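>>> my questions are about this predicted structure, shown below with the sequence.
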Amino acid sequence: MSMTAYRPLQYRAAAGFPLGPWGRASLQGASLCTCEKLLERSEETPSASRRLLCVSRATALNSQQVEALLGTSHFVLLLLPPSGVTLNATEAAEIREIEKLLLDRHSTAAVAFSRETRDATVLLERLNRDEEYDDAPARTRMLRPYLTTYTTYSQEWQPIKSVKGSTLTSWLHGQPGQDGSLPPTIVFVAHHDAFAAVPHFATGISTGGSGLITLLWLARELKMFYKREPLAYSVAFVLADASAMNYEGVADWIGRTDPRLLNATRYVLCLDNVASTALSLHTPKAYKDPEASRFMQMLESSLLEEGVQMSKRTKKIAIGEKVLPFWPHEHFTRAKLIAATLSAEPELKHLWNRSSLTDDSLNKEALVKTVRGLAEGTARFLANVEKPSTRLTFRGGEEAFDVFVSSWVKFFAYRNVPEYMSSPFANRIFVKSLSEEMENVGLSTELHEFDVDMGEFSFSYEPSVTIEVSETRPTFFDWLLLLGAAAYSFAIYLAIKGAMSTNILEGPSCSPAVSPASERGSPRANDTKTK
């Protein structure tokens, strides 16, 4: 049986100290067991010298157990649920804690992740059955077959020296002022990349995909709204890259944007995971600007009409401090712009863990409500209408939006499959598709590439690890077969030797045998007849 596993992202600080997992992935004929059994054995014999491969479902372990495994020198294979399987909140939160643990500390154990397949399920069942033999008699344990594993991994980790980012900006232009000044602008921001402890499984469908889909459909709805009447506001849609690298795409956009446009910006709303009916507006403070307050009031009331609660969460940001941002709006705040991030996450405590390995599904019903509320609230703000008699957006059916969401979710997840990732132009293909979508709607669009600032960290992503598992019979059967063959050969030898000994002992006959015909012709026979 063969399985393909993927290792977590590894990185080093400028001083060269390893922060991520760093264990050896090479295995040559190692035994297998479950991770739970390995933890029990470690308590009994903590100084075990031989290296093992332990396998378990990621949902069956907690962060404390994984931390104990990281202190060993063994190979740990954690099985993620099959693609599309939705985990409950407790399981998803625990896996997220495991991801944070993997990104926070150095490890002597080699950790890898794989999707649970039919073969992997059979392997787990077999390992659980094997553990039942531990309390069996020695002769029973001696007769059972056992499993061994090998890895074909040979390439060492390779540092990622440079990363190219791509940011897309689309515009709905409002009417300029009488003096030719730029119209006031509302900016929507979403990121099109994903980040998790294992980049191969970082689809980010909710954390990144929901915001991206929302931004794309907002552009469609507001474009139709702009066709009906001229508006004084401009709207910018920014699809940023490199959210994993401290939202470097947002920082690059601010740095290269015309200062006049930044001065004309009235509000920047960053979209994170918005596929929820309970959203948090992360903002540095309650702004007193009348236009910003009116915009937020319109959004809040429109979302509430759709059944979506929006609560404000303030966190002060020192503009002069150079700290890593937890949210994308912090870059805009340091640039002295009014900004906030709308997210389903009430708080974010980890810099590296933007999304999760379990982020491969989407709450479509909640996303539809959020998009309807954001589109209607923005349209009311632009038209300066508090409560219109009829809706300003989503006047038609929602079938087109359902198809739109499904197709973009599949495309967003597809960019992480091996066939797609192997292409050096994978990111360009995806961003080009986003650009074509905006241009087809009728928005003016521009694409900008930039070099990502690695932030004095050296990242590396190892290639996949192929794990081969084979079943081996104990040598007892070999010895038994050998003894049987030897006994059989010895028995044949004795039989042949015994037959030869009998012939030798009997020797040649002293009187020759007389045949009946010769006896009839003999003189004695004739004499008998005469008498």
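Yep, it's here. Numbering: from 1, shown residues only.
>>> make it CA atoms for all contacts and neighbour counts henceforth
Fine.
>>> residue contacts, the most centrally placed residue in the chain?
By Cα atoms, centre = their mean, the chain has its centre lying nearest to residue 201, at 1.9 Å. Residues near residue 201 by Cα atoms under 8 Å, 6 or more residues apart in numbering: 357, 416.
>>> how about 10 Å then?
Listed by Cα atoms under 10 Å, 6 or more residues apart in numbering, the contact partners of residue 201 are 6, 8, 80, 83, 113-115, 194-195, 356-360, 413, 416-417.
>>> next one: residue 148
By Cα under 10 Å, 6+ apart, residue 148 lies in contact with 27-33, 52-53, 468-472.
>>> closest to residue 119 among those?
Closest approach between the contacts of residue 148 and residue 119, by Cα to Cα: residue 469, at 10.5 Å.
>>> please compare the first structure with the one that follows:
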Amino acid sequence: MFEEASEVFDNMFKGSFPLTFIVFIPAVLILVSPLPIEAAHEFTVYRMQQYDLQGQAYGTRNAMLNTEARTIEADVLSRRCIIMRLAEFSFEKFQEAIRQSAGAIVIILPQNMSTMPQDVIQQFMEIEPELLATETIVPVYFALEDDELLSIHEQTNSASVSQGTASAAEVLLHTATANGFQMVTSGTQSKAISDWSITSLEGRLTGLGGEDLPTIVIVAHYDSFGVAPWLAYGADSNGSGVAALLELARLFSKLYTYKRTHAGYNVLFFVSGGGKFNYQGTKRWLEDNLDHTDSSLLQDNVAFVLCLDTLGNGDSLYLHVSKPPKEATPQHTFLKELETVTSRFPEVKFSMIHKKINLAEDMLAWEHERFGIRRLPAFTVSRLESHKNSLRTSVMDMRSQISIQKLCRNTKIIAEALARVIYNLTEKGAPEDLQIFTEQMQLQEDQLSSVLDWLTAQPRAAQLVDKDSTLISTLEYYMSRYLKDVKRHHVKADKRDPEFLFYDQLKQTMNAYRVKPAIFDLLLALCIAAYLGVTYFIAQNFGFIYNTVRRITLKPKQH
């Protein structure tokens, strides 16, 4: 009976060998297939800045990515996507990845950056300007961490570390069996946006007493800036400046409503765009008002221009000037009134900082310098001592860093000083401790907080705020509640010699595909070939093998 069965199987394998593929190949596939796991993870990435300013290129020049993931500890970084967490990131490691021709860099940021240690936040803030000053073709992305992304980083890091410490045989075995990740972006290559429009807003309170009234201009730029536009919320710089300006508009609109408190000054409010790009909105607004029109408050008697920048924290206030104000001028009067009002707050230290305008630099230090170039008396009030403070250009400038109480206090100091100038209170003999904004006229801390919450609920980088943005329409609506003649001003770069040029593809979807290395495919192919060869040999010689095995197994029984 066994001989007959062996002959049947022998004939089946010899006559119908292709049937063996139906039996054995599925078995091979089942054996080599991995356990059920997540084969890919999709997440949003935010590309580093890419823009041109005055013909100079800044940031990354590339947006495409399709390469294998590694961490900075790996021996080979060339044409690999380097994944780093914020805690392990440094400018030296960034330069090392660039030097080794990395294919891309992905920096993982925590979901809530305010939970990071202050020294890590401060270190990254100081690195951001260096990153932007380094023009590179390597795509640089930022991603907000989640469980899957952290798992990818951990597995990639384990693979990188083990390769650096193991023997050659262990590395080969690990390479053949480990899971890798292929990082792929879904977007296209970045392109220049040639017709982008920067929008600014203007509104006014007209004074009482004739046409030739002096004008006080209050200015704040609304756009934010950081190493990645989609992560730049600019809470302090310059959300706090805009919030303070809007609160000043509300307060003085109430005073200008009544004839008894309607002052003999025009007050012009200007919320400018493109502030982080050398104050392009202010530059064009000045050109339009001073060079191309016959009816403008700026062409009349400008008492001074007050720019508001970064007021949301701290116990210091600085008046930044390009030229020290002369005595008996409105700007000198405002300086003295500011000193008077600040003295009521013992915790606040106030001083004036004089810095000449350096036209040789690519970027102006403060917004008031745009007005100073056009010979308009101007200064900036800020809590920062230096324009080089990294907070002004950082994605770490978050809402959690703002103290509403201190912003309210700083806004009140400015409002009281302005009121003393506008109503000439010192010359009229009013006491130094007289407060104008009290009781029903006091500042509304809740409203300041709400405005700041709204401003910081969205990134306000100039590349993301177009003329149809809800940010612009809401600002326009808010200003129209308190000011008259609110209108928009648009700026487009010159097509022949653009002052600024923005690029798209700043936010993309990235996929991390779980893959095996190429050597795994080679080893798998060899194993399958060996398996099929052995199977083929057994099938072709089944009768001989069966008889041999049978003789061996039956021999002991014959003894």
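Alright, I've got the coordinates. Only a predicted model underlies this, so the values are computations on that prediction, with no experimental measurement involved.
>>> superposed, what's their TM-score?
Aligned and superposed, the two chains score 0.79 in TM-score terms (TM-score structural alignment, normalised by the length of the first structure); 484 aligned residues with a Cα RMSD of 3.7 Å.
>>> from residue 289 of the second structure, how far off is residue 475 of the second structure?
Distance check for residue 475 of the second structure against residue 289 of the second structure: by Cα to Cα, to the nearest Å, it reads 21 Å.
>>> more crowded one of those two?
Using other Cα atoms under 10 Å, the more surrounded residue of residue 475 of the second structure and residue 289 is residue 475, with 18 against 15.
>>> helix, strand, or coil at the more buried one?
What DSSP: H, G, I helix; E, B strand; the rest coil gives for residue 475 of the second structure is helix.
>>> which residues touch it?
200-201, 222, 242, 246, 271, 451, 455.
>>> how about it, what's its partner in the first structure?
In the first structure, residue 475 of the second structure lines up with residue 434, judged by TM-score structural alignment.
>>> residue 191 of the first structure touches residue 271, doesn't it?
Yes. Counting by Cα atoms under 10 Å, residue 271 is a contact partner of residue 191 of the first structure at 8.0 Å.
>>> ok so, going back, put together JSON lines for the contacts of residue 475 of the second structure, with distance to residue 284 of the second structure, secondary structure and neighbour count on each row.
Output for the contacts of residue 475 of the second structure, formatted as JSON lines (distance: Cα to Cα, whole Å; DSSP: H, G, I helix; E, B strand; the rest coil; neighbours: other Cα atoms under 10 Å):
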{"residue": "200", "distance to residue 284 of the second structure": "10", "secondary structure": "strand", "neighbour count": "27"}
{"residue": "201", "distance to residue 284 of the second structure": "12", "secondary structure": "strand", "neighbour count": "23"}
{"residue": "222", "distance to residue 284 of the second structure": "16", "secondary structure": "coil", "neighbour count": "29"}
{"residue": "242", "distance to residue 284 of the second structure": "19", "secondary structure": "helix", "neighbour count": "30"}
{"residue": "246", "distance to residue 284 of the second structure": "22", "secondary structure": "helix", "neighbour count": "22"}
{"residue": "271", "distance to residue 284 of the second structure": "13", "secondary structure": "strand", "neighbour count": "28"}
{"residue": "451", "distance to residue 284 of the second structure": "27", "secondary structure": "helix", "neighbour count": "21"}
{"residue": "455", "distance to residue 284 of the second structure": "24", "secondary structure": "helix", "neighbour count": "24"}
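>>> overlap between the contacts of residue 148 of the first structure and the second structure?
Checking these against the second structure (both residues aligned by TM-score structural alignment, their matches' Cα atoms under 10 Å), the contacts still present are 28, 30, 32-33, 53, 468-472.
>>> buried ones only from those residues, please, as a PyMOL command.
Of those, the buried ones can be selected in PyMOL as follows, counting by 16 or more other Cα atoms under 10 Å:
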select buried, resi 30+32+33+53+468+469
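>>> out of the kept ones among the contacts of residue 148 of the first structure, who's nearest residue 147 of the first structure?
Distances from residue 147 of the first structure to these, taken by Cα to Cα, are shortest for residue 471, at 4.5 Å.
>>> about what we covered before: now the contacts of residue 201 of the first structure: which count as buried?
Taking 16+ other Cα under 10 Å as the criterion, what is buried in the contacts of residue 201 of the first structure is 6, 8, 80, 113-115, 194-195, 356-360, 413, 416.
>>> take these and keep only those in strands.
80, 113-115 (DSSP state E).
>>> residue 386 of the first structure: which of the residues you listed is nearest?
residue 80 (47.6 Å).
>>> ok, now how distant is residue 41 of the second structure from residue 511 of the second structure?
With distances taken as Cα to Cα, residue 41 of the second structure is found 6 Å from residue 511 of the second structure.
>>> which neighbours do these two have in common?
The contact sets of residue 41 of the second structure and residue 511 overlap at 181, 183 (Cα under 10 Å, 6+ apart).
>>> following whichever strand or helix holds residue 532 of the second structure, which helix or strand comes up?
Assigned by DSSP states H and E, residue 532 of the second structure falls within helix 518-540. Counting by DSSP H and E, the next helix or strand C-terminal to helix 518-540 of the second structure is helix 542-558.
>>> contacts only, for the aligned partner of residue 220 of the second structure in the first structure.
When the first structure is aligned by TM-score structural alignment, the residue opposite residue 220 of the second structure is residue 190. By Cα under 10 Å, 6+ apart, the residues touching residue 190 of the first structure are 207-216, 237-241, 243, 250, 269-273, 328, 341.
>>> doesn't residue 146 make contact with residue 473 of the first structure?
Yes. Counting by Cα under 10 Å, residue 146 is a contact partner of residue 473 of the first structure at 6.3 Å.
>>> helix or strand: which one has the equivalent of residue 97 of the second structure over in the first structure?
Aligning on TM-score structural alignment places residue 97 of the second structure opposite residue 69 in the first structure. For residue 69 of the first structure, the enclosing helix or strand under DSSP H and E is helix 63-70.
>>> ok, residue 319 of the second structure next?
Assigned by DSSP H and E, residue 319 of the second structure belongs to strand 316-321.
>>> span of stretch 10-29 of the second structure from start to end?
Span of stretch 10-29 of the second structure from end to end, Cα to Cα: 25 Å.
>>> what does stretch 57-69 of the second structure give?
End residues of stretch 57-69 of the second structure are separated by 28 Å (Cα to Cα).
>>> and it, how far out from the chain middle?
Its chain's C-alpha centre and that of stretch 57-69 of the second structure lie 16 Å apart, by Cα atoms, centre = their mean, to the nearest Å.
>>> do the same with stretch 349-369 of the first structure
12 Å.
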